[in-house]
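1. what follows is a predicted structure for the sequence shown.
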Amino acid sequence: MDYVIEMLNIRKEFPGIVANDNVTLQVKKGEIHALLGENGAGKSTLMNVLFGLYQPEKGEIRVKGEPVKITDPNIANNLGIGMVHQHFMLVDPFTVTENIILGKEPSKAGRINLNAAHKDVRELSERYGLLVDPEAKIADISVGMQQRVEILKTLYRGAEILIFDEPTAVLTPQEIRELITIMKTLVKEGKSIILITHKLKEIMEVCDRVTVIRKGEGIGTVNVSETNPDELASLMVGRDVVFKTGKSQSKPAGSVLEIADLAVNDSRGVKAVKGLNLTVRAGEIVGIAGVDGNGQSELVEAITGLRKAGAGSIKINGKEIKNSTPRKITESGISHIPQDRHKHGLVLDYTIGENIVLQTYYQKPNSRNGVLNYRNIYQKARALITEFDVRTPSEYTPARALSGGNQQKAIIGREINRDPDLLIAAQPTRGLDVGAIEYIHRRLIEQRDTGKAVLLVSFELDEIMNVSDRIAVIYEGEIVAVVNPNETTEQELGLLMAGSKRKEAGGSTHV
């Protein structure tokens, strides 16, 4: 059998942890090969070894049958290996073309030939169906477009083997469909793709074979045509996984969050939320469904004090909190699992213990007379790490060193532990594997069952349908419909999210 990539018996260690333990991965030419595993299983580490960012302690790498030593990404590029990272490596003020050619600039008489570069980028983007504006600034284009730029960067450098690290984690459903089409086009052109993921639906749809890693060890490789999501989930987590979280009928009580006629501008000063009305009661989960960019982020930021609101009112337990400081809003009984865990959820260079007390460090018993009680802080962190299964060498580990999913679990543990009246969960399972998703859904439902109000904002329609008691559909900054998950379908929700009005008479848009 001819393989374009062989990683044989790879072992990679970090202080106090074995990230990859005797893992083997063999990729055929022209296939989409999934690398499946839980958060922290060692998937990204293995691919960082292949891309030259890490050096293995043991094992051998072969490219097209030849043993190679990949000591840095330039060598990987020269061998035809390109990597599209989960967190994009782009320079925001630069244009699309400037980012793509960075480090490999075409020059004429010692000057960068931008006209030639624009032409090359345009031809490359048309060839692979990756249509982007070569002259647009990265800061001005969508996340989906930024990902296309990352893919074009690898193709511009002549990549034959492309590594995609959790490529759909930050994409809307429409962008995911477009990416799947792009991957299929690349394979038709003779490229080979390694897809790091834990989304079983995407593996079943787009991949040829899948290699499973569990807790750093290779479990095996199976043909996708000969398996199913249940079997893959069991291989990944080592037990049976429940995909649909069971929950009893909600028993809502009084209103906790009341929003009336709210208006909020986006960063450009354009109105993103327009006269929005929303109520979330104690003992219920209200899900907000919508395509990214329809005002969800601005709404959540206004509720949590991260963005100033214009007209309207935001009340928690009957008390006006609009345009209060984030600390006052936190103290009023709101917890927030933010959409962007790096920007708003963690201080990456702080330890896990320090991150656990970001909102409560000034309160007893975390401090006394302005002096932090580190013994208490780390004791609490140890308990939450255990309770929420945060895979980390210790509570003293910097947040930056954890996988994305484990960073998310630390945030969720911190926010639930604060015992809020209202829990705002914005994309709470983004970047999490099926086992962790099952766990987080169960925790959200537990919050509801203890009488808490939960506001869930998610782009994952199956998550909205599965977890919510009521669904509010947002379109262009307004709630256009309120539906019961038991009385709607993903198809109807998709139409509502695209702006179509519900035909039923008397359907109020005031939740």
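-> Cool, the structure landed.
2. only C-alpha atoms for contact and neighbour calcs from this point on.
-> Fine.
3. buried residues, the host helix or strand of A117. List them.
-> Assigned by DSSP states H and E, A117 belongs to helix 114-127. By 16 or more other Cα atoms under 10 Å, the buried positions in helix 114-127 come out as 114, 117-118, 120-122, 124-125.
4. how about stretch 176-194?
-> Result for stretch 176-194 [16+ other Cα under 10 Å]: buried residues 176, 179-180, 182-184, 186-187, 191-194.
5. how far does the helix holding A117 sit from its chain's centre?
-> Its chain's C-alpha centre and that of helix 114-127 lie 30 Å apart, by Cα atoms, centre = their mean, to the nearest Å.
6. ok, back up a step: mind picking the two most distant members of the buried residues of helix 114-127?
-> Distance extremes for the buried residues of helix 114-127: the farthest pair is L114 and S125 at 16.0 Å, using Cα to Cα.
7. and T95, how far from G158?
-> Using Cα to Cα, to the nearest Å, T95 is found at 21 Å from G158.
8. want to compare, so here's the second one:
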Amino acid sequence: MKLELRGITKRFGSFTANDHIDVTVEPGEIHALLGENGAGKSTLMNVLYGLYQAEEGEILLDGVPHHFRGPGDAMAAGIGMVHQHFMLVPVFTVAENVMLGHEQTKALGSLDLAAARKHVRDVATRFGFEVDPDAIVGDLPVGVQQRVEIIKALSRDAKVLVFDEPTAVLTPQETDELMGIMRQLRDEGTSIVFITHKLREVREVADRITVIRLGKVVGQAEPTASNTELASLMVGRAVELTVHKDPPKIKPSGGLEVRDLRVISPNGTVLVDTISFDVHPGEVLAVAGVQGNGQTELTEAIMGLHGGVTGTITLDGTELVGRSVRGVLDAGVGFVPEDRNEDGLVGAFSVAENLILDRSSDKAFSSAGTINRSTLDDFAKARITEFDIRTQGPQTPAGALSGGNQQKVVIARELNRDLKMLLASQPTRGVDVGSIEFIHKRIIETRDAGIPVLVVSTELDEVAALADRIAVMYRGAIVGIVPGDTPRDVLGLMMAGEHPEEDAA
């Protein structure tokens, strides 16, 4: 089926998310939509899927215009979508999830689960999936859950299949398997739209590439284009993608020491399971793993944000367990949280105010409880210049900045304190390639200043670029700590729970 999007324009108030976008996907083609988070890719696909209504433009399937009032209309026309965040009911079986919304019934009105099971088996056999129709979805690994999403879409006889950031929660091995599935679907005639911001993946699987920036199509590219060429299209300028760093100069004493750390939820679930590691002054230790394997709880434990913590966390000999967040910050920890909007910034506050959120009581900025606005403005202007924060001025609300510039505000605030350690969780999530380049450079500069750096990231490319050593987490435990140049396939196996010595055996 040929898909044509002509002049699609979608606005949210005064903000134009899609600005007269034209995209054509030929039958049996993998067409990648490449762009940074916030570029408008997912909005465009939500218009295609009937979740949003466009103000302008039209959708054509095999030359026939269609108007979708909801996902039901889109599915009936042959469009399927595999969402980044799975649309599955965890307590239902695979068969129940596949038939949900399209239930088949027997003569007396009862659900025909046998037919659903057969359909799941038929599709699984066709693609070589190993999926048990009677398995509870919540008990399945993430990669298998994604296969269930694909089976759901194919059960509706999808001719056009949209994959929205499908590799965000997958190990490298699961990503490779998904690429194989996409190629098989293409070869059978399915038209595929692949939404991503990962250059390596798009070059590996796409037949054609459309690049979107700030809601507009800015160019077409072939898979043979280099990463540098694609990144330049995405950002609008030349970008240095390689992190340049010298070998670490590690100091043998001091730094962060974590021993027998356990984090337990209020209902008794073990979230972090008896882990121990060190981060030495002058090195970057990166924590890798699929999202949801205890990384968030680890950072919360270090920062004093979690109550159910046992074990010890010391920084230059100072115990952090039992301290408040204020106490941890005062001990010299700089913290870049994984969700800047929730935990890193106050959107209604100015850029200047956000730059001193954790030091507003310092004598340098306040006296008798009153902020010295002139001093604060001078400090903010200097940080805006140093960290290349694109803003109209220090008094601009932080919430009005782009994601990349918001992240730079957080980085600038944390790196302009007297640090004994930097903890950066998902430091480049949702920022453009140019900002990634800048943030990575500052992290390496911090390491080279003799400060221990702990980076938590689900992006393997980022881990490989920054890490001197890598700790891989799986189900709350550390599977192993390996050198920073460990191959991706080995890291992928560790992310699935295999110990490196088992792999070597």
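-> It's in. Since this is a predicted model, take the numbers as computed values, not measurements.
9. drop the TM-score for these two in here.
-> The TM-score (TM-score structural alignment, normalised by the length of structure 2) is 0.79; 485 aligned residues with a Cα RMSD of 4.3 Å.
10. now, which of the buried residues of stretch 176-194 of structure 1 lie within strands?
-> Mapping the buried residues of stretch 176-194 of structure 1 onto strands (DSSP state E) picks out 192-194.
11. now the helices: where do they sit in the stretch 251-400 of structure 2?
-> 295-302, 325-330, 351-354, 373-386 (DSSP state H, counting those that start in this stretch).
12. quick check: which of these is nearest to G128 of structure 2?
-> helix 295-302 (32.3 Å).
13. same list (the helices of the stretch 251-400 of structure 2) but as a markdown table, adding distance to S457 of structure 2 and mean neighbour count.
-> A markdown table is the format used below for these (distance: least, Cα to Cα, whole Å; neighbours: other Cα atoms under 10 Å):
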| stretch | distance to S457 of structure 2 | mean neighbour count |
| --- | --- | --- |
| helix 295-302 | 9 | 22 |
| helix 325-330 | 21 | 18 |
| helix 351-354 | 24 | 26 |
| helix 373-386 | 25 | 16 |
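14. any chance of those helices in CSV, with distance to A231 of structure 2 too?
-> Formatted as CSV, these follow (distance: least, Cα to Cα, whole Å):
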stretch, distance to A231 of structure 2
helix 295-302, 29
helix 325-330, 36
helix 351-354, 28
helix 373-386, 24
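15. out of those helices, which gets nearest to D468 of structure 2?
-> Closest approach to D468 of structure 2 among those (Cα to Cα): helix 295-302, 18.3 Å.
16. what's that closest one packed up against?
-> Using 3 or more Cα pairs under 8 Å, 6 or more residues apart in numbering; DSSP states H and E, the elements in contact with helix 295-302 of structure 2 are strand 256-264, strand 270-279.
17. roughly how far is the strand or helix carrying T221 of structure 1 from the heart of the chain?
-> Assessed by DSSP H and E, T221 of structure 1 sits inside strand 217-223. Strand 217-223 of structure 1 sits 25 Å away from the centroid of its parent chain (Cα atoms, centre = their mean).
18. what comes up buried for that strand?
-> Buried-residue list, strand 217-223 of structure 1, by 16+ other Cα under 10 Å: 217-219, 221.
19. what about that strand, how far off from structure 2?
-> By mean Cα distance after the TM-score superposition for structure 1, the fitted strand 217-223 of structure 1 averages 2.3 Å away from its aligned residues in structure 2.
20. and the following helix or strand past that strand, which stretch of structure 2?
-> Using DSSP H and E, the helix or strand that follows strand 217-223 of structure 1 in sequence is helix 229-237. Helix 229-237 of structure 1 corresponds to residues 227-235 in structure 2, going by TM-score structural alignment.
21. so who does T105 of structure 2 touch?
-> Neighbouring residues of T105 of structure 2 by Cα atoms under 8 Å, 6 or more residues apart in numbering: 111-112.
22. and it, how close does it get to V211 of structure 2?
-> In terms of Cα to Cα, T105 of structure 2 sits 45 Å off from V211 of structure 2.
23. list the buried ones in stretch 134-147 of structure 2?
-> Per 16+ other Cα under 10 Å, stretch 134-147 of structure 2 contains these buried residues: 136-137, 140, 142-147.
24. restricted to helices, list these.
-> Among the buried residues of stretch 134-147 of structure 2, DSSP state H puts 142-147 in helices.
25. taking these together, which two end up most distant?
-> V142 and R147 (8.9 Å).
26. sorry, back to before: more neighbours: T95 and G158 of structure 1, which one.
-> Legend: neighbour count by other Cα atoms under 10 Å for T95 of structure 1 and G158, higher for T95 (19 against 15).
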